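# task: produce atomic coordinates for the following.
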Amino acid sequence: MEHQLYDFGMIGLGTMGRNFLLNVADDGFAALGTDINEASVKALNEEGEGMRVRGVHTQEEFVSLLSKPRKVMLLVPAGKIVDKVIEGLLPLLDEGDIIIDGGNSHYDDTNRRYEYLKEKNIRFLGTGVSGGAEGARRGPSIMPGGDRSAWNDVRAVLETVAAKVNGDPCVTYIGESSSGHYVKMVHNGIEYGLMQLIAEAYDLLKRVGGMDNDSMSALFDQWNKGRLNSYLIEISADILKQRDDLTDGHLIDAILDKAKQKGTGKWTSQTAMDLGVPVPTIDSAVTMRGISAFKQFRGEAAKVFPVLHTDEPRLSGTAFAEAVEEALYFSFIICYAQGMHLLAEASEELNYDLDLEGIARIWRGGCIIRAELLEKIRLAYRGDDQLRNMIMTEQFSTLLNDCRESVGSVIRLASERGIPTMCMSSAFQYFEAFRSARLPLNMVQGQRDYFGSHTYERVDREGIFHTEWGK
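Below is the predicted model of the structure:
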């Protein structure tokens, strides 16, 4: 064993890294791992007993046992730790070796590392990995961006370990520089939106429809067998039926309504604003997590601002559930559309040259936002390199039109009952704004010209105009 050379190395043997490396070993590659935590190294050796996998305790031994060109993947927390690990590796590597950052690094950091390592003739891939610990073990969606020659050298490993849909591996070369981490960031922004939309549907079914947890679980399971089929709907059904070990009730009712976040949703909103691309459903999901953190304030505000329509009867039965399903499906489409539109604009502005059909294809399996809907999205972008926003395509325009009445009714009802549906409402208003041939932004332009002489254009003639208002 001491003299065997290993095909693929992993630094960072937490649950995610360990599972990914065991997946590599499952598929016939000799896999090597290391971690500063001795317990993590021991866990890898125990879990990988009898497999072509091994954990070692030092980076020196780790690097010496890798075949050349060395393929080293990092699954460590994003930020300064990535830089620290890279600096520790550099004296041990040779020109042409490959470093793969598989964490959720910000794309600006990835750009910096890509250029820095290029100067040292070390090939770098900023690689998004989605699917959680289970996905890492059984097959994640993988989004590598950076040095194309590095992709060619690691392609066999990544295609083998990735999730498969109809035999197609859920991995593809994304593009140069930071494109892989950018695409993963937008994936996570869409994930924020979908999660909040499901939460709002759950709230409506519970507070308006009067459904109990088991009934909602059965309904979500039914939805998962239809057009809403997706990983997030599937796990939501499981969450709703889970019993609590500490009480006689369901666990969902004992979970505090404060959601945390790691930053990727916020980054998506920030870059969208920088590029001038509207993603209000993703923005709203980030905002709702922020509002949820003010639990005490919300409790005080609830006493000052009571619900106005407390005497309204609950709406139960299949009709309401069907309306919520239509509203959720509509909102899912819009959320994906916003993310894909952002990718289309970023591809041009940041020179990524993204293959949007390919991105939709690799998101169909392994990742958190995998859904039946992504096959329709893939088909919408197939053969159309100029497509920016998918809502006008044949695949989606009819679907959106069919759901419009239900989503409007559900949002009005939620407003009457004092139930916040910020994400669902933002999806509907995004649609309403884009389908409006004329918006009231002529007033905004008049205001800007009035107080700041910022000029305006006219509808009846060409040119740039300014008015001395009130004179």
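
# please count neighbours and contacts with C-alpha atoms only from this point.
Fine.

# got the contact list for the lengthiest strand in the chain?
Looking across the chain with DSSP state E, the single longest strand is strand 123-130. With C-alpha atoms under 8 Å, 6 or more residues apart in numbering as the test, strand 123-130 has contacts from 96-105, 110, 113-114, 117-118, 136, 140-147, 149-151, 177-181, 183-184, 366-368.

# just the buried ones from these, in ChimeraX syntax?
Listed next is the ChimeraX selection for buried residues among the contacts of strand 123-130, using 16 or more other C-alpha atoms under 10 Å:
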select :96,97,98,99,100,101,102,103,104,105,110,113,114,117,136,140,141,142,143,144,145,146,147,150,151,177,178,179,180,181,183,184,366,367,368
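
# one more, for comparison:
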Amino acid sequence: MEFGIVGLGRMGGNMARRLARKGAQIALYNRSFDVTQSLAEETGHLACDSLQALVDALATPRIVWLMLPAGDATEATLQALRPILAPGDLIVDGGNSFYKDVQRRTAWLAERQIEFSDAGVSGGVWGLENGYCLMFGASEAAAARLRPYMEKLAPASDRGWLHCGSVGSGHFVKMVHNGIEYGMMQSLAEGFALMKNKPGFELNLGEIAELWRHGSVVQSWLLDLSADFLAQDQTLENILPYVGDSGEGRWTALEAIEQGIPAPVMTLSLMMRFASQGKSDYANKMLAKMRQGFGGHEVKEG
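Predicted coordinates:
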């Protein structure tokens, strides 16, 4: 075998499962060997208890696909892999790394004649059944080596994957993809909030979401997911109004500033996530006190 996956969380583990369903046998490594062993027993893949064991198990030239969190985890693993891989081996970063980090790592790995590819992966927990959307940057030679695996991981061999361009382009495209996702999610959330709070009509949000799924201009996978949970619970009373952000939205906003390209929807949707995290609380307290100061308006105290 020539292919191994490092990092068997929700995405990496399901990618390994999908490859098994498509007849591929690969090597697996996860920081927790219990996870590795369990998945290997389930899929028939090879369990490795260290990065060195994974490298030793792969025939050369090797392909090592990382499915790790961006930042320190990916950086540390690349530091560990660099001295134990051979010229001609290929590392794929399938996490959500910043594209400029990808470009820096490409040059650093090239010093040892190790190839690098960046693969943006979309599909979430549904990728196992439906296939993943894969956008990757690589040299032409590396792209050709990766193609058989892309065809297995994607929804079909002829769609759902794209060699976007040189190394770094995959994560750049995925970054913009996630910025668009932020904006789409925000607009749907605002629209349903307007309908929920409209008195007099007693609107059924679950029925409206289901209606819009069929023939509407706003039909989408995000709307499908919204229809599913709104059919069960329209009030969402037990859900805290906290929305996390994992980095890609920030990078997209910064890229827009760097290029001087207006991207107000994506940028504002990121700001709204910050607001949901309580980061506007002090500013709102300031506003309340200023309003009290010039107009004598009441300030609510907790």
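
# TM-score for this pair?
With the length set by TM-score structural alignment, normalised by the length of structure 2, the two chains reach a TM-score of 0.88; 288 aligned residues with a C-alpha RMSD of 2.3 Å.

# if we can go back for a sec, give me the stretch of structure 2 that the longest strand of structure 1 matches.
Aligned using TM-score structural alignment, strand 123-130 of structure 1 spans residues 115-122 in structure 2.

# at which residues are the strands of structure 2 located?
3-6, 27-29, 46-47, 63-66, 90-93, 115-122, 133-137, 161-165.

# quick one: the fourth one to chain centroid distance?
When C-alpha coordinates are averaged (C-alpha atoms, centre = their mean, to the nearest Å), strand 63-66 of structure 2 and its chain have centres 17 Å apart.

# once aligned, what mean separation remains between the match of strand 123-130 of structure 1 and structure 1?
Here stretch 115-122 of structure 2, set against structure 1 after superposition, deviates by a mean of 0.6 Å using mean C-alpha distance after the TM-score superposition for structure 1.

# in that stretch, what's buried?
Residues of stretch 115-122 of structure 2 classed as buried: 115, 116, 117, 118, 119, 120, 121, 122 (neighbour count, 16+ other C-alpha under 10 Å).

# make JSON lines out of those residues and add distance to residue 280 of structure 2.
Shown next, in JSON lines, are the buried residues of stretch 115-122 of structure 2 (distance: C-alpha to C-alpha, whole Å):
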{"residue": "115", "distance to residue 280 of structure 2": "44"}
{"residue": "116", "distance to residue 280 of structure 2": "40"}
{"residue": "117", "distance to residue 280 of structure 2": "39"}
{"residue": "118", "distance to residue 280 of structure 2": "35"}
{"residue": "119", "distance to residue 280 of structure 2": "35"}
{"residue": "120", "distance to residue 280 of structure 2": "31"}
{"residue": "121", "distance to residue 280 of structure 2": "32"}
{"residue": "122", "distance to residue 280 of structure 2": "30"}
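
# from memory residue 98 of structure 1 sits against residue 148, does it?
No - using C-alpha atoms under 8 Å, residue 98 of structure 1 is not in contact with residue 148, being 11.1 Å away.

# residue 68 of structure 2 -> structure 1?
Going residue by residue (TM-score structural alignment), residue 68 of structure 2 aligns to residue 76.

# and that match, what is it in contact with?
Shown in contact with residue 76 of structure 1 (C-alpha under 8 Å, 6+ apart): 11, 12, 82, 102, 103.

# about what we covered before: with distance to residue 227 of structure 2 added, can I get the strands of structure 2 in TSV?
What follows is these, written out as TSV (distance: least, C-alpha to C-alpha, whole Å):
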stretch	distance to residue 227 of structure 2
strand 3-6	35
strand 27-29	37
strand 46-47	40
strand 63-66	34
strand 90-93	34
strand 115-122	21
strand 133-137	22
strand 161-165	27
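
# so which of those strands gets nearest residue 205 of structure 2?
Among these, strand 115-122 comes nearest to residue 205 of structure 2, with 27.4 Å by C-alpha to C-alpha.

# okay, the angle between the closest one and strand 133-137?
150 degrees (axes from the mean of the first three to the mean of the last three C-alpha atoms, to 10 degrees).

# quick check: residue 447 of structure 1 vs residue 441 of structure 1, distance?
Counting by C-alpha to C-alpha, to the nearest Å, the separation of residue 447 of structure 1 from residue 441 of structure 1 is 10 Å.

# the two - which one has more neighbours?
Neighbours per residue (other C-alpha atoms under 10 Å) separate residue 447 of structure 1 from residue 441, with residue 447 holding more: 16 against 9.

# residue 212 of structure 2 pairs with which position in structure 1?
Matched by TM-score structural alignment, residue 212 of structure 2 corresponds to residue 223 in structure 1.

# no no, residue 247 of structure 2
Match for residue 247 of structure 2 (TM-score structural alignment): residue 263.

# ok, its match to residue 290 of structure 1 distance?
Counting by C-alpha to C-alpha, the separation of residue 263 of structure 1 from residue 290 of structure 1 is 11 Å.

# go on, residue 283 of structure 1?
Taking C-alpha to C-alpha, one finds residue 283 of structure 1 at 11 Å from residue 290 of structure 1.

# and residue 196 of structure 1, by the same measure?
Distance from residue 196 of structure 1 to residue 290 of structure 1, counting by C-alpha to C-alpha: 12 Å.

# same question for residue 39 of structure 1.
Taking C-alpha to C-alpha, one finds residue 39 of structure 1 at 35 Å from residue 290 of structure 1.

# likewise residue 261 of structure 1?
9 Å.

# on that earlier part again, have a look at residue 196 and residue 290 of structure 1 and say which one is more surrounded.
For residue 196 of structure 1 versus residue 290, neighbours defined as other C-alpha under 10 Å are more numerous around residue 196 (22 against 14).

# quick one: the more buried one and residue 285 touch, right?
Yes - under the contact definition of C-alpha under 8 Å, residue 196 of structure 1 touches residue 285, with a separation of 5.7 Å.

# list residues touching both of these two?
Common neighbours of residue 196 of structure 1 and residue 285 (C-alpha under 8 Å, 6+ apart) are residue 423.

# max-length helix in structure 1?
When structure 1 is parsed with DSSP state H, its longest helix is helix 318-349.

# so that one matches what in structure 2?
Taking TM-score structural alignment, helix 318-349 of structure 1 hits no residues over in structure 2.

# got a list of contacts for the helix or strand just after that helix?
Per DSSP states H and E, the first helix or strand lying C-terminal to helix 318-349 of structure 1 is helix 356-362. Helix 356-362 of structure 1 is contacted from outside by 141-142, 169-172, 174, 340, 343-344, 374-375, 377-382, using C-alpha under 8 Å, 6+ apart.

# and these, which of them are buried?
141-142, 169-172, 174, 340, 343-344, 374, 377-381.
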